[in-house]
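[1] Take this sequence and fold it.
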Amino acid sequence: MEFQNTAQFAAQLDAQDPLNSFREQFLIPKHNGNDAIYLCGNSLGLQPKTTQQYIGDKLNEWHHLAVEGWFQGDSPWLDYHKQLLPALADIVGAKPAEVTVMNSLTINLHLLMVSFYQPKNGRYKILMEGGAFPSDQYAVESQVRFHGFDPADAIIEVFPRNGESTLRTQDILDVIQANANEVALVLFSGINYYTGQFFDLKAIAQAAHEAGAIVGFDLAHAAGNVPLQLHDWEADFACWCSYKYMNSGPGGVSGVFVHERHHQNKELNRFAGWWGYRNDTRFKMAPGFEPEAGAEGWQVSTSPVLLMAAHKASLDVFEKAGGVNALYSKAKTLTGYLEYLISQVNQKIDYELFKIITPTDVCQRGSQLSLICKHNGRAIFDYLVKQGVIGDWREPDVIRLSPVPLYNTFADVYIAASHLADAAKAITA
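    Sure, this is the predicted structure:
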């Protein structure tokens, strides 16, 4: 598509967009009485208008049924989480039995590493991308220390080449192969939070298994953003949060994936809890843990029903929109238009003030673009905020902008880029 830098062209794209009506299903923050330009779905998705109703229904059941809400009513709480699994399985490319919802992201990462990081016979190292989100770094450091290893020795980080911002897939595969005799776990993000790079998870999973290692993914910035095929890629495990692209509220409930080939493996360690016990005999309160079949057997604590209600409100919108593939189709054009407009800003000032470090290949990114501001970055970001453009600042010099296909328009992108141009002129003059 040949883009144009005009408001009329943006309006034309919106008129042709089959997903344009879904914006009306979300609550948009206001700025000076008008809709803000919200480009921060990579950090916190917007609230679906149905969220209050879904949570209100559960509060109403609590009111009228009290403890009997676990077993009575139109949607008993005991099995409420099961209503979320088909839509969630579709989003991450899994079978419903391979996914469940529980806890928060880093808690789930720890619980899954209890099962899938089992150093032995000289295999003790964990391989991950350099510059992973700090929670992942801290979790991995503490896990290797728990097993008695020095993180400086037991953690292998793969960094971009000198002068480059993103990783080359072949470099990742080469490092896996070079450490094939020592690596126990390959743990990668689906999308790097800082650069927005979408990694080739299929190739990483294949290389990890060929090296004799387990492979797991943190999909915090990928789930609900890009198409995933965890089952077919044969990932061993994965986890994600639901409050970014899945719009399930701040601190929303997390999800996990465990490939079906591990469901009957009694050799795997796990930290057990009553909620993961087999459903048919759970209330017999018998000693000795017997896990429920599938990913549900990794559950530990009682389902947070109110959080799950918020999650379901968003998942229902995903289903109505046609799923992740339909959203990704729009995202490629929406993000591509933003990329084009940023290039127009640079051309207008005859200087690459804004360097996009997210890959230009649409197959290596989702809805996020990360911009290095070569001068006055923080002042430019603050200018955008004052104009009602809500993005995300990352030290020392990066602005992250994420137009989300469910609720952002091409007009949003055009207006944001116009303010970016004004900021460049006003602040760098």
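
[2] Every contact and neighbour count from this point should use C-alpha atoms.
    Fine.

[3] how about the helices in this protein?
    Assigned by DSSP state H, the chain shows helices spanning 7-16, 51-65, 85-92, 105-116, 134-146, 151-154, 169-178, 201-210, 230-233, 305-321, 323-349, 377-386, 410-428.

[4] so how far is the longest one from its chain's centroid?
    Taking CA atoms, centre = their mean, to the nearest Å, one finds helix 323-349 lying 19 Å from the centre of the chain it belongs to.

[5] Kindly report the same for the second one.
    Between the centre of helix 51-65 and the centre of its chain there are 28 Å (CA atoms, centre = their mean).

[6] Check which helices and strands it sits against.
    Applying 3 or more CA pairs under 8 Å, 6 or more residues apart in numbering; DSSP states H and E, one finds that helix 51-65 contacts helix 305-321.

[7] and the helix it packs on, what other elements does it pack with?
    By 3+ CA pairs under 8 Å, 6+ apart, helix 305-321 packs against helix 51-65, helix 85-92.

[8] one more to put side by side:
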Amino acid sequence: MSNYKLGLEYAQQQDQNDNLSAYRDQFHIPKDNHGNELIYMTGNSLGLQPKITKSYINQELEDWANLGVEGHTEGKNPWLHYHEFLTETMASIVGAKPLEVVVMNSLTANLHFMMVSFYKPTPKRYKILIEADAFPSDKYAVESQLRHHGYDDKDGLILWKAREGEELANYDDLETILKQQGDEIALVMIGGVNYYTGQFFDLKRITQLGHSYGCMVGFDCAHGAGNVPLNLHDSGADFAVWCSYKYLNSGPGSLSGAFVHERHAYRKDLNRFTGWWSHNKTTRFRMRDDFDQLPGAEGWQLSNPPILSMAAIRASLDVFAAAGFDKLCQKSKQLTGYFEFLLNQLDNSDIKIITPSNPDERGCQLSIQVKNADKSLHTKLTEAGIITDWREPDVIRCAPVPLYNSFKDVYGFVERLKTILN
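    All right, here's what the predicted structure looks like:
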């Protein structure tokens, strides 16, 4: 769909023709003090709450109240196996096999647990390659892993930088880095979708390149899961991690997901941290057995999971399953393409979209760079009823999420931005 048009009537018509538009009513949309719905463009930071989430959590609260510890086996959704209720839909969203996926821990904790297994430095091969503008937590995590293993974090960290005067990372530069230093790099760890620019990297290309030089390859898909088709299994990546509170709408600070490729599923030689939830389910409660590792991603679990957080994730995943992730990705391209069209029609030399214009190289996020702007622009947008995300020094990150944002939202955003800029 590329024949976009100007005007409110066109946006309203697109919403009427959108067969996913009804899902908006399944979410709580924040309102201003006068009861008017805000234009919420921050699903890339915190997704909105599905209306069914409360009932999913309440079910577990009721079982806890009525059954106590027996809720582990006698509850409507027995807690003992609760994480398994999430696996199939989550695996479908990230393009993996159920064996390869588990929901557990928080994002950076999972990144560390994965690096315990997949960052195996030697005196010759110890460096870690990340993109230069990676999410800060990723950079801090890999730096601390280098220090933990006795290496200097400045010497051991290699940054894949955008070229001078450009915002997007270039694959030719990545190839050059690996040609020059590939035999020194133990791990390539990239954000699947860059949090700042919104660039969606070619995971398969990066994985094949890294593997060709003997590197392990992993991805932080926090800004990709629920946003773009990650196809993690086909990418061949060794591991991936992601949070669930952005596009997956599970609530602030909710649990993370982890992917481990099936070729590692039965490897007992991989170093890892373990706990009783990574032990064989059939003998877990005998309490006297030597450790017997579970196969697949479940074998990286440590503890029994927080059920209330998982209930919120389950609610959102059920909405995804009903809508269909492929359909959501299709709508996302239409909605974001329309957003890009309207921004370009402003014909304002102070505005620059730094997100790739190729729909296959981005998700729904557009990062808008505004020349000579400061955070006061973000404040004015907020006062105009628009919830966006400001990133220093001069970028507004905006995400028209296909589950609950409308074409009318996009139209309203650009009209209000135009008024503020003028």
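
[9] and the helices of structure 1 as a markdown table, adding mean neighbour count?
    Converted to a markdown table, those look like this (neighbours: other CA atoms under 10 Å):
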| stretch | mean neighbour count |
| --- | --- |
| helix 7-16 | 15 |
| helix 51-65 | 16 |
| helix 85-92 | 22 |
| helix 105-116 | 19 |
| helix 134-146 | 16 |
| helix 151-154 | 14 |
| helix 169-178 | 16 |
| helix 201-210 | 20 |
| helix 230-233 | 18 |
| helix 305-321 | 21 |
| helix 323-349 | 19 |
| helix 377-386 | 19 |
| helix 410-428 | 20 |
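
[10] Those: which one's closest to Arg123 of structure 1?
    Closest to Arg123 of structure 1 of the helices of structure 1, according to CA to CA: helix 151-154, at 9.5 Å.

[11] which residues of structure 2 does the closest one align to?
    Counting by TM-score structural alignment, helix 151-154 of structure 1 falls onto residues 153-156 of structure 2.

[12] Quick one: average offset of the matching stretch versus structure 1, please.
    Following superposition, stretch 153-156 of structure 2 is found to deviate from structure 1 by 1.0 Å on average (mean CA distance after the TM-score superposition for structure 1).

[13] which residues touch that stretch?
    Under the criterion CA atoms under 8 Å, 6 or more residues apart in numbering, residues 126-128, 143-144, 146-147 lie in contact with stretch 153-156 of structure 2.

[14] Try it again at 10 Å.
    Outside stretch 153-156 of structure 2, the residues that touch it by CA atoms under 10 Å, 6 or more residues apart in numbering are 125-129, 140, 142-147, 184-186.

[15] if we can go back for a sec, generate a markdown table for the helices and strands packed on helix 305-321 of structure 1, with distance to Tyr243 of structure 1 as supplementary columns.
    Supplementary listing: these in a markdown table, determined by distance: least, CA to CA, whole Å:
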| stretch | distance to Tyr243 of structure 1 |
| --- | --- |
| helix 51-65 | 13 |
| helix 85-92 | 14 |
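
[16] Val140 of structure 1 -> structure 2?
    Checking TM-score structural alignment: Val140 of structure 1 goes with Val142.

[17] The residue nearest to that match when sequence neighbours are not counted: neighbouring residues, count only.
    Nearest non-adjacent residue to Val142 of structure 2, counting by CA to CA, 6 or more residues apart in numbering: Ile128, 7.3 Å away. Residues contacting Ile128 of structure 2 under the criterion other CA atoms under 10 Å number 26.

[18] Quick one: map Ile128 of structure 2 onto structure 1.
    That one, Ile128 of structure 2, aligns with Ile126 by TM-score structural alignment.

[19] give the contact list for that match.
    Contacts of Ile126 of structure 1 (CA under 10 Å, 6+ apart): 117, 119, 140-141, 143-144, 151, 153-157, 179, 182-188, 213-215.

[20] Equivalent analysis for Lys330 of structure 1, please.
    17-20, 324, 336, 367, 404-406.

[21] what about the strands in the stretch 151-300 of structure 1?
    155-158, 183-189, 214-218, 237-240, 255-258 (DSSP state E, counting those that start in this stretch).

[22] ok, residues contacting the first one?
    Outside strand 155-158 of structure 1, the residues that touch it by CA under 10 Å, 6+ apart are 124-132, 137, 140-141, 144, 149, 167-168, 171-173, 175-176, 179, 183, 185-186.

[23] ok, 8 Å please
    125-130, 140-141, 167, 172, 175.

[24] Can you lay out those residues as TSV showing distance to Glu61 of structure 1?
    Conversion of the contacts of strand 155-158 of structure 1 to TSV gives the following (distance: CA to CA, whole Å):
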residue	distance to Glu61 of structure 1
Lys125	49
Ile126	46
Leu127	47
Met128	45
Glu129	45
Gly130	47
Val140	41
Glu141	43
Leu167	50
Ile172	50
Val175	54
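
[25] equivalent range in structure 1 for stretch 260-272 of structure 2?
    Going by TM-score structural alignment: stretch 260-272 of structure 2 matches residues 258-270.

[26] first to last residue in the matching stretch, what's the distance?
    12 Å (CA to CA, to the nearest Å).

[27] swap in stretch 346-364 of structure 1?
    23 Å.

[28] distance of Asn408 of structure 1 from Asp232 of structure 1?
    31 Å.

[29] Give the aligned range of stretch 181-200 of structure 1 in structure 2.
    Using TM-score structural alignment, stretch 181-200 of structure 1 pairs with 183-202 in structure 2.

[30] Which positions within the matching stretch qualify as buried?
    Going by neighbour count (16 or more other CA atoms under 10 Å), the buried part of stretch 183-202 of structure 2 is 184-201.

[31] what about the aligned residue in structure 2 for Glu98 of structure 1, neighbour count?
    Under the alignment (TM-score structural alignment), Glu98 of structure 1 pairs with Glu100 of structure 2. Neighbour count for Glu100 of structure 2, taken as other CA under 10 Å: 26.
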